[in-house]
Structure formats: C-alpha cells, structure tokens
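Q: missing the sequence, but the structure's below:
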C-alpha cells in the first residue's frame, strides 16, 4: 500500500500525525509546502493526502485542484485553523474527501484518515471494474437471461417487443439489439408514441407533403424514412391511437406507406422494435389495441425485470450513476458506503432504474460530503422500512418533459406514481365526514366525499366484487379529469397543470378512461 502524505508548514502538526499513524503501522511521508508535493507527484502518488489549507508558497485549495486533475480518485483531507464557510465550500467544491478543522482530536483525525484509506483501496478496485464496464449492467439471473436473448438475436432482424415497468431500461435494450444486429451501421431512430399529440403523431411517423395541413410549409421525412436501413424504436406502443395502429400494421405487413397528404407510395426497409409498460393482451381484450398488430409486433418478446427483482445489481448501478452524474455536472464523483448501499438495496424502487439514477443525481448535488452515508440518502428512503412504504403515501411523480420522459426532480428524486390517499383514512364513516381538509385559500372544507367513498368501498368489498381498487381508482381519476376539463373548457394542457400532472399523462388517462369527446 502507498504511503499517506501529510502537507503542513507547522512542524508540530506533522510530528503528531506522523507518530499517530506510525502507531497504526501506516507509512507516512511529510511535506512542508505544495511545491514539494507537486514535484513528488511526478514520480508517485499517495494513498491519501492530508493537507493544510494555508501555507507559504501555495494554498491547500490550489493543491487540491492540481492533485484532482492528475488523480481524480485520490482522497484529500483538508485541514485548517480558519474554520470559515468559504474554506469549507471551496474544499468540498474542489472534491475534498473531508474537511478537518484545527485543533482536532488526534484519535478522530486518525479515524478519518483510516476511513479515507479504506475508501481509497475500494475506489481502486472499483476504478478497475469501471474501466471494464459493459454497456449494460446486470449480474442478476433475470438480467443474464436478457443478455442471452440479445446474444441470440444478434444475427437477426426479427421484430422484437420489449415489455417491462416504466424506468426499467427498455430503450437501452433496444439500443443494444440494434448495436449487435446486422443493421448496426444503419440509423437508430426512436419515437415515444405517448409523448406526441395524436394529430401530430401520424406526421412524425410517416412524414408529410408540403401543404398537407396548416403549417406544413415544406415536405418532411417521417421516422420510417429516417430509419431506412436501420432500426425504428417505437416506445410506449400501447398508447398509440387506434386509427394509427391500422397504418402501422400496413407498414409492418408490406413495408409500404404514404406521407400525410401524399399520393405516391413509399417503401422503407426498417426493423421495428417496440416497447410498452402496459399489458397489451389486456388492451386487446378491451378493444384499445388491434389484435393483428399485437401479433405482428409480438414475434419475439423480451421482458425486462423490475429493479426490485434484481436487487444485487443496485450497488453497481448506483456507483455507475454517481460517476455519470459527476461527469455531467463537472464535479468530483461521490463515493457511497456499503451501509448506504445496503439501505438502497432494501428500497422497492417503483420507478426502477430511472428512479435510482435520479436518486444518484440528487446525491451528487445534495449530499454534504464526498462519501455518502445512510443519513445522507433522500427522505423517501429513510421513512421506516422502505419495503413496506405504501404507494398511497409516496410523493407525486416528477413533471413530465416534452419527450415523455420523467424529468429529474430539483430537490427530490422521482418516486412512485401517486394514487388517491383514501385508503389510509380511518374506516369510520362519521369520523371521516367530520374531519376537515384545508382548501387552497386556507378555509376548512368538510370531507363528506370520503364518507361516501368509505361506504361505496365497504359495500363492494363485502359483496365480494372483483377489482375494487381498479374500479374505484378509475372513477376517482375520471371525475378529477372531467372536472378539470370542465373548468378549463376542454383545454387539456391547462387542466393537466391544474391537476399537477403532465400533459402526456392526462392524454393517456383520457384514452384509458374513455373520456374522449
């Protein structure tokens, strides 16, 4: 193991630390200024660097910056007798492992150095693994099955249907299928069919001729033309409008289509990969999805496991996302302790890999130190047993962006989809009716509707009716959306804003609940 370097112009500090670390049987090398350290770094590097912040010939902050340029993963502990805010902020912004104010307790200082030492050794092992990081991560048996399927499909251009919960990585699998296929040299074009308004989706897919509709000032190639010779990824295919499903079936059948407003048939040699988080068989039964299109897409089906089905992959994914977030933000990557990883592995992750990535982004910004401890994890992971967190008590989802993906939260990572909290109220109808809620203006409003809900649910449950949850949830959502649309005179975007949901969500719900005009 490499030695620990101590940098301080105060001989007494160097002496105390040298003796204390020697008792721990740790190798030490001391320096009196930053110039000596920078010269030594040309030939070797320490396991841990402990530096004073104010020294003749250069500050510890300047040294920290230069050291991090050469050795990004090296833990650096900054010492100072000037315990001011600017010094602490500068140290952490520069990527310091920890900030140690003087005078310090020697055993605690040694304990901190020992912790940095252990982290340094673990980081070296992780760096070796990260250097060999595959394009997709997963040691769990369920993910190994996915990898094997991708391997078997590598010489094929057959149509593939990818299923899995939202945030489980379906587009990543689609990329891998394209990359390892005979069409790898061709384009990979993706479109989220749930993110584009119904009246624009046809043009997005098939293109349009000049003058085909108001605003069509030029001829535009659609995604099928753009993907010619390559792969077209149709994400959230279950949300495609029914009339467009017919046109898609025609293209899949004979490779022929027309641009919007066009009269000449066009052909496109495209491999289609589709993905959905919905149960397409159920949507076929409900008449919301064409059965013939389902069978056309369902040639080969790949099911992606939820993150809670592959908990052993959480540590590797978390470290990867912490590295990725740090690179995107231009900061030093946070390191995470085994105890914090253990806590992460217990969480249910209703938002799957996307939620874990958002949490790691949150930690990169909000965690107070370079090493993430369990206490630094976001509140949603700290409230009791995460496995037992009721979905009704989780926060609303993050706002949806234009492309249909959930945007990262500014101060909280994305959590589980929100559902009406009626299930957590007392069962006594009188108590419910008597309990007030606060209106936006601060006035107390009787919650008689909760008493009605309690009576309705009790009646259905005692009668043994099936799917009570789905039935009442659909009624609840339908009434909310209907009321919001009535208030906004049918303006969906404004209604979505008032309800606190995304425009893609309200469009999908209107279709699912049969609220179309």
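A: Okay, I see it. Not measured: the values here are computed from a predicted model.

Q: every contact and neighbour count from this point should use C-alpha atoms.
A: Fine.

Q: and the residue positioned nearest the centre of the chain, what helix or strand is that in?
A: With distances taken as CA atoms, centre = their mean, the chain has residue 354 as the residue nearest its mean C-alpha position (2.4 Å). For residue 354, the host element (DSSP states H and E) is helix 352-366.

Q: go through that helix and flag the buried ones.
A: 352-365 (16 or more other CA atoms under 10 Å).

Q: what does the helix or strand following that helix contact?
A: Downstream of helix 352-366, the next assigned helix or strand under DSSP H and E is strand 371-372. Strand 371-372 is contacted from outside by 97, 334-337, 340, 363, using CA atoms under 8 Å, 6 or more residues apart in numbering.

Q: may I ask which two of the buried residues of helix 352-366 are separated the most?
A: 352 and 365 (20.5 Å; CA to CA).

Q: just the helices in the stretch 301-450 of the chain please.
A: For the stretch 301-450 of the chain, applying DSSP state H, counting those that start in this stretch gives helices covering 314-329, 338-346, 352-366, 429-434, 448-462.

Q: does anything pack onto the longest one? Which helices or strands?
A: When contacts are defined as 3 or more CA pairs under 8 Å, 6 or more residues apart in numbering; DSSP states H and E, helix 314-329 packs onto strand 335-336, helix 338-346, helix 352-366.

Q: contacts for the last one, please.
A: If you take CA under 8 Å, 6+ apart as the criterion, helix 352-366 is touched by 165-169, 306-308, 317-318, 321-322, 325-326, 333-334, 349, 372, 376-378, 408-415.

Q: included below, for side-by-side comparison, is a second structure:
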C-alpha cells in the first residue's frame, strides 16, 4: 500500500538522503523547505506522516506545530533538529511529536520510525508486526554521517566512486546503498572481487571471452561489464588488479566500450563503476604497481569508511543488529547485556564490522542463556583471536583437541564446516608465516594456495604478516 510523507527540511543534502531512505520503503515524499511551504502542502493533500526540521528559513518548525496538530490530529509528526538541547526535546514532547531525532541521526532508525508512524496513521499496524529491514548501513557517529552525506551526493549522477577503508568496514554495503538508492536501482548490481580471480582469468571475467579464445574456452562467456549493463559494477580490491588488466579497464572506462577476449568487435556498455580497496594506492603508483591514470579515473568521488575503532558509539547498535540478523539465519534469539556491550566497546576490532558480525553470530550460537553476558563475549573473543586448538600447544594431540572442541560446541544447521574452518584457519596461517619469517609468497607456496587468496584471508582474520618478519 502506498504511503505518503511530507518532509520539511531546508538542508538539501539531508533532504536528499531522507527522501532516498523513505522512497526505498515505498513512500511517496513531498519536500518543502519552509513553514509557508509546509502549510501550503498540508492544505493541498493528506499525508500519512510529516517529518520536520526545527530551524527553517522562515520560522521555527515547532512553534506553530500546535496548530498543525489541531488541524490534522491523525497525522504523526517526527521532529528532526540540529538544536540538540534539552529545551528542543521538551518542546517536541510537549507538542506530542511521534519521535524526536537530534542531528546527526541514524537514517535506518528514522525510516523505521516513519514506517511505524505511517502505519499508526493508517490504522494498519498490528501487534508484533515486523518492520522493514531498512538500509544496510548502520551508525549515528559523526564519521558515518559524513559517509551518508557523500553517498547522497552521488545518487543522482553516474560519477565513479572509489570506496576506501580497511578490510571489514563495509565497502560493499556502501556500493549497494549507492545502487539501491540511486537512479540505477532498476538495473543489475554486479560485484566482483578482483583479488579472488586468478591473474590469467581476470580479463575474461571482466570483459568476457569468445568460444575458442584460449584452451578451455568451449563456449562464449559474458563478462561482468556486460552483465552490469544499465546498472552498477562494483570492483572490489581494485588495488590487487594485475597491471595488464588495469590497462584494459582504463580503456573501457574511457571509451565506454569493451571487447571480449578473442573477439574483434567492440561492445558499448552503460555501467556505473564503484571501486573499492583497503590499500593505499598512492605508494603503489610511486612503485609502478598501479596506474596513475587509472587512479584518477576511479578517484572521482572518494568515500572513506572509518574503522570500527573510530566509531565506538556504533558498536552496540551494530551488535544488536547482528543478533537480529542471526535469528533470520536460524540461530536462537539473544539479548545483549549491558556488561557485554561494554566488553565489546573495549575491543580494538582489527577485523572491523565483519569481525564484530562474526563474533555476534558465534555468541548467539554458543550462549547458554537468552541474555548474552560479558563472559560469553570474552570466550568468543578468545576463540577468535587465539584459535582453538592453538598452534603453540606443541605437546598436545591436535586431533584430540579438535575432537574435544567439536564435542563441546554447538553449530547451526549447515554451519559446522565453515565455523570450524574459520577457527582452525588462523593458527595454520600463523604457523606458515612464522616458518617463512612473514614472507607471504613463501607462506602461500607452503600452504599450496594463491598469494592473493592468502593476503585476502589474512586481512579478514586480522593477521599482520609484519608480526612474523625476521627483518
């Protein structure tokens, strides 16, 4: 069912992101930037909910709210204000505001409140009814508000975006938000991790190949560029792309045309590029491992994602979000205790948001009671950081240790292999790095895996090869 909202906001950047969030949940939104515009809009049509700033260009958004409430008693009102004082909160409460959000606000929470308000207005809300999942990015910290502002600036254009940030900070979520909230949302979203593709296959993966182009090419393959035509192509770990593939990527970005491997025909493609990397590309340019012209072609709009340690206030809401997400994946419902939240906030989170998500899934799985306490968090952290069994326990019987751990653990249906592997993998990698003095090439050879695969897994597990260096 269509829902309508009136947004009264004179900051165009903030208005853009709120409109995008509301439209994502099916709202039809009308925007005005003044008290006079508000009154004219209200006189012209009915709205299920009104969201209004306080300080508007022609007056105070709360001052005449009593008259609005009297004229439209069934319409819930949500107050948004940068005047984050007790007086503002009291005035909002006195005017029976449905909800009050100080700036900077959490967009996901604001959209949820608008959904609840609209349902109450239409009388369709029911007890225990699930609200929409909302947007993928969570956080009300100042650092995340800066990210939100940058996202809103690229929604109505096709500028190339380069998302920068440590491993696990949520770079793909930013790319998804840009696509889902932008003007290409009706097109495909195609993600490719360039670090996970073997060097000899990356051009075929990106641009496709013709039958017979190389040994094993038994049929034509449509590459990621063609798959993403009309939508968004997300190039993750762009800093790990081989030099020869960088050249062809640059040509495709410049011309808007690609050529399949083994083909002689150029194909026009219409894609929006969002790239991401956890590496510092400028030193790579100086070292000659990343093309300078490609960097400037990608770095049109850089968006820097903060590490989790710089957004401590977001840790608790993220943890609660992941517990709710765990339930949808078949894990038992859990409640985060206050002592557990404090324990989480005290951690450094080298693996960032991904590490926090994995830990909360593990805590939901292993907690003996509905309420997760600090003891469960510490136990999960010990398992995550130290590894079970620990590769330093040279006098123990590894097989017996693994068996004891498996017998003492509980796993979600279908999760045994991946959960066990995640715990056992870290000490194996540490052992290989210790044996090779931190040399990743030699460690990869010892393990029998690709060096790019090793590098990616080390980043995801929060293992620093420099700790094992013999230099």
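A: It's in. The structure presented is a predicted model; accordingly, all values stated were derived computationally and were not measured.

Q: TM-score for these two?
A: Remark: TM-score between the superposed chains equals 0.58 [TM-score structural alignment, normalised by the length of structure 2]; 306 aligned residues with a CA RMSD of 3.8 Å.

Q: a markdown table for the helices and strands packed on helix 314-329 of structure 1, including distance to residue 190 of structure 1?
A: A markdown table is the format used below for these (distance: least, CA to CA, whole Å):
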| stretch | distance to residue 190 of structure 1 |
| --- | --- |
| strand 335-336 | 34 |
| helix 338-346 | 31 |
| helix 352-366 | 18 |
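
Q: out of the ones you listed, which gets nearest to residue 468 of structure 1?
A: helix 352-366 (26.4 Å).

Q: the closest one aligns to what range in structure 2?
A: Using TM-score structural alignment, helix 352-366 of structure 1 lines up with residues 352-366 of structure 2.

Q: mean per-residue distance, that stretch to structure 1?
A: Once fitted to structure 1, stretch 352-366 of structure 2 is off its aligned match by 0.7 Å on average (mean CA distance after the TM-score superposition for structure 1).

Q: how many neighbours does the residue nearest to residue 172 of structure 1 when sequence neighbours are not counted have?
A: Leaving aside its chain neighbours, residue 172 of structure 1 sits nearest to residue 136 (7.8 Å; criterion: CA to CA, 6 or more residues apart in numbering). Applying other CA atoms under 10 Å, we find 13 residues neighbouring residue 136 of structure 1.

Q: work out for me the element the closest residue to residue 488 of structure 1 other than its chain neighbours sits within.
A: Leaving aside its sequence neighbours, residue 488 of structure 1 sits nearest to residue 495 (CA to CA, 6+ apart; 6.0 Å). Assessed by DSSP H and E, residue 495 of structure 1 sits inside helix 492-499.

Q: show me what that helix is packed against.
A: Using 3+ CA pairs under 8 Å, 6+ apart: helix 492-499 of structure 1 touches helix 468-487, helix 503-512.

Q: next, the buried residues of the shortest one.
A: The neighbour-count criterion (16+ other CA under 10 Å) identifies 503-504, 506-510, 512 as the buried residues of helix 503-512 of structure 1.

Q: distance to residue 113 of structure 1 added to those, as JSON lines?
A: Listed next are the buried residues of helix 503-512 of structure 1 as JSON lines, based on distance: CA to CA, whole Å:
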{"residue": "503", "distance to residue 113 of structure 1": "51"}
{"residue": "504", "distance to residue 113 of structure 1": "51"}
{"residue": "506", "distance to residue 113 of structure 1": "53"}
{"residue": "507", "distance to residue 113 of structure 1": "55"}
{"residue": "508", "distance to residue 113 of structure 1": "54"}
{"residue": "509", "distance to residue 113 of structure 1": "55"}
{"residue": "510", "distance to residue 113 of structure 1": "58"}
{"residue": "512", "distance to residue 113 of structure 1": "58"}
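
Q: excluding sequence neighbours, find me the nearest residue to residue 305 of structure 2.
A: Nearest one to residue 305 of structure 2, counting by CA to CA, 6+ apart, is residue 165 at 5.0 Å.

Q: need the contact list for the one you found.
A: Residue 165 of structure 2 neighbours (CA under 8 Å, 6+ apart): 171, 276-279, 304-307.

Q: scan structure 1 for its longest helix.
A: helix 106-131 (DSSP state H).

Q: and the helices in the stretch 51-200 of structure 2, which stretches?
A: Going by DSSP H, counting those that start in this stretch, the stretch 51-200 of structure 2 shows helices at 65-71, 86-94, 107-122, 142-152, 171-181.

Q: the shortest one aligns to what range in structure 1?
A: Same thing as helix 65-71 of structure 2. Going by TM-score structural alignment: helix 65-71 of structure 2 matches no residues.
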